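**Student:** Provided below for reference: sequence and predicted model.
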Amino acid sequence: MNQFFTQKEALQKLEHFCAYQERCHAEVVTKLYSLKMSPDEIDTIVVQLIENNFLNETRFACSFARGKHRIKSWGRIRITNELKARQISSTNITLALKEIAEEYETTFDQLAEKAWNSILEKNTLKKRKKFCDYMLRRGYESHLVYDKVTTLEKES
C-alpha cells in the first residue's frame, strides 16, 4: 500500500482510531509510522489528539485496568506489567490500580474457588502447583495465592 496521507488526513484517521477505542501514546505513534508520517508530523498530530481529548494516557490506563480485571480476571502484577510494556507512567499505573481496588478481592476469591474446583488432580502437591501456577500467571500476588491455596486445601 503506497498511499501517502496529508497531515490533515492522518489526523482525521487517528481521531477515528482513538474514538473507536482508548489508545496509548505508543499505539498511536506506531500507527502514524505505519502511515509513513515524519517524526515532526507525528509530534504535531499527537499534540493535537491530546488537546482535543482523543488521546489521554490516564483514561487509557484506567480503562485498560478495569477491562482486563473484569473481563479476563487479571491481577495487579499482570496489569502493571502490561501497562509498563505500553510505556505508561507509574503515576497512571497507580491510578489505574485504584480503579479495581474495590472488586479485587472478590474477583480473586471467585477465580480461586473456580480454579481450585476445576483442577481434577488427585495428588495434592500437583494440584497445589497447578493452582498456584495458574493464579500467578493471571498476575495475582504470590502471598495472596499461597494464603488462598492453604485455605482451600483445608476446606477440601
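**Tutor:** Thanks, I have the structure now.
**Student:** okay, CA-based contacts and neighbour counts for the rest of this
**Tutor:** Will do.
**Student:** Pretty sure V149 sits against D133.
**Tutor:** No. V149 is not in contact with D133 according to C-alpha atoms under 8 Å; the separation is 11.2 Å.
**Student:** the more surrounded of those two?
**Tutor:** V149 (20 against 14; other C-alpha atoms under 10 Å).
**Student:** Chain neighbours aside, what residue packs nearest to that one?
**Tutor:** For V149, ignoring the flanking residues on the chain, the nearest one in space by C-alpha to C-alpha, 6 or more residues apart in numbering is R128 at 6.7 Å.
**Student:** Would you indicate which residues of the strand or helix carrying the one you found are buried?
**Tutor:** Secondary-structure element containing R128, defined by DSSP states H and E: helix 124-137. For helix 124-137, a neighbour-count test (16 or more other C-alpha atoms under 10 Å) marks K127, R128, K130, F131, C132, Y134, M135, L136 as buried.
**Student:** A further structure is provided below for comparison with the first:
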Amino acid sequence: MDKKSYTFEEIKQKLVNYCVYQDRCHAEVEQKMKEFMLINEAKEEILLYLIQENYLNEERFVRSYIRGKFYIKHWGRNKIRMNLKQKQISEKLIQSCFNEIDEDDYFKTLKKMFDDHYSKSSGLKEYQRKTKTISYLIGKGYEYEIILQVLEN
C-alpha cells in the first residue's frame, strides 16, 4: 500500500484539524504524527506550533476528559486516573484537574449507581447483593472508602 506524500504545510494542517476536532493529549498527537513519517525536527516544529496556537493544550484535554468520563460515562476517579496515565499524563496534572468533578455530583452519581445495580441483583442474599454491587462500582473506578460511605447512608 503506498502512502500519499504530503507537504510539511499539509501535514501541519491535518494535525491542526485533528486537534480542532476534539481535545487531544501530546501522546495522541505524537501517535498521529507517526503516520506521516516526519523527521524529529519537523515533529518538534509542528508540536511547538500546535501548543503556541493553543490547538494542543494538555490541561484543557485533561479537564474535558475528566468531565466527559465522569458526567457521561459515570467513571470513578480511579478509572479516569488510570486511563489518563496510559496517555502519559502526569499525576500532578491529573490531581489538579479533578476539581472538574463536583463532590456532591460524585456522591450522588455513586449513590444512584449503587441503588440501580443493587435493585437489579434480586434473588440473592443481602450480603451477596452488596458484594456484587461493590465489585461493580470498584470496576467503574470508584474508591472503596467512598462506596462504604454510600453504604452507610
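**Tutor:** Thanks, I have it. On a predicted model such as this, the values are computed, not experimentally measured, just so you know.
**Student:** Give me the aligned partner of the residue nearest to V149 of structure 1 over in structure 2.
**Tutor:** Taking TM-score structural alignment, R128 of structure 1 has K130 as its aligned residue in structure 2.
**Student:** Report the separation between the residue sitting nearest the centre point of structure 2 and L151 of structure 2.
**Tutor:** Ranked by distance to the mean C-alpha position of structure 2 (C-alpha atoms, centre = their mean), the top residue is Y65 at 4.2 Å. With the distance defined as C-alpha to C-alpha, to the nearest Å, Y65 of structure 2 ends up 28 Å from L151 of structure 2.
**Student:** One more: E91 of structure 2?
**Tutor:** Between E91 of structure 2 and L151 of structure 2 the computed distance is 29 Å (C-alpha to C-alpha).
**Student:** Please apply the same query to I101 of structure 2.
**Tutor:** Using C-alpha to C-alpha, we find I101 of structure 2 at a distance of 21 Å from L151 of structure 2.
**Student:** For structure 1, which segments are assigned as helices?
**Tutor:** 7-20, 25-34, 39-51, 57-72, 76-85, 90-99, 101-118, 124-137, 142-155 (DSSP state H).
**Student:** right, and these - which one's nearest M1 of structure 1?
**Tutor:** The minimum distance between M1 of structure 1 and those falls on helix 25-34, with 10.3 Å, by C-alpha to C-alpha.
**Student:** whereabouts in structure 2 does the closest one align?
**Tutor:** Taking TM-score structural alignment as the measure, structure 2 aligns residues 26-35 with helix 25-34 of structure 1.
**Student:** Give me the distance from the matching stretch to the chain's centre.
**Tutor:** From the chain centre to the centre of stretch 26-35 of structure 2 is a distance of 17 Å (C-alpha atoms, centre = their mean, to the nearest Å).
**Student:** To what extent is the nearest residue to L56 of structure 2 once chain neighbours are set aside buried, counted in neighbours?
**Tutor:** Spatially, and ignoring its direct neighbours in sequence, L56 of structure 2 is nearest to L50 (5.2 Å; C-alpha to C-alpha, 6+ apart). When neighbours are counted by other C-alpha under 10 Å, L50 of structure 2 registers 20.
**Student:** swap in F114 of structure 2?
**Tutor:** With other C-alpha under 10 Å as criterion, F114 of structure 2 counts 19.
**Student:** Over to T44 of structure 1?
**Tutor:** By other C-alpha under 10 Å, 13 other residues sit near T44 of structure 1.
**Student:** contacting residues for whatever residue of structure 2 lines up with it?
**Tutor:** Residue correspondence to structure 2 (TM-score structural alignment): T44 of structure 1 is matched to E45. Not one residue lies near E45 of structure 2 by C-alpha atoms under 8 Å, 6 or more residues apart in numbering.
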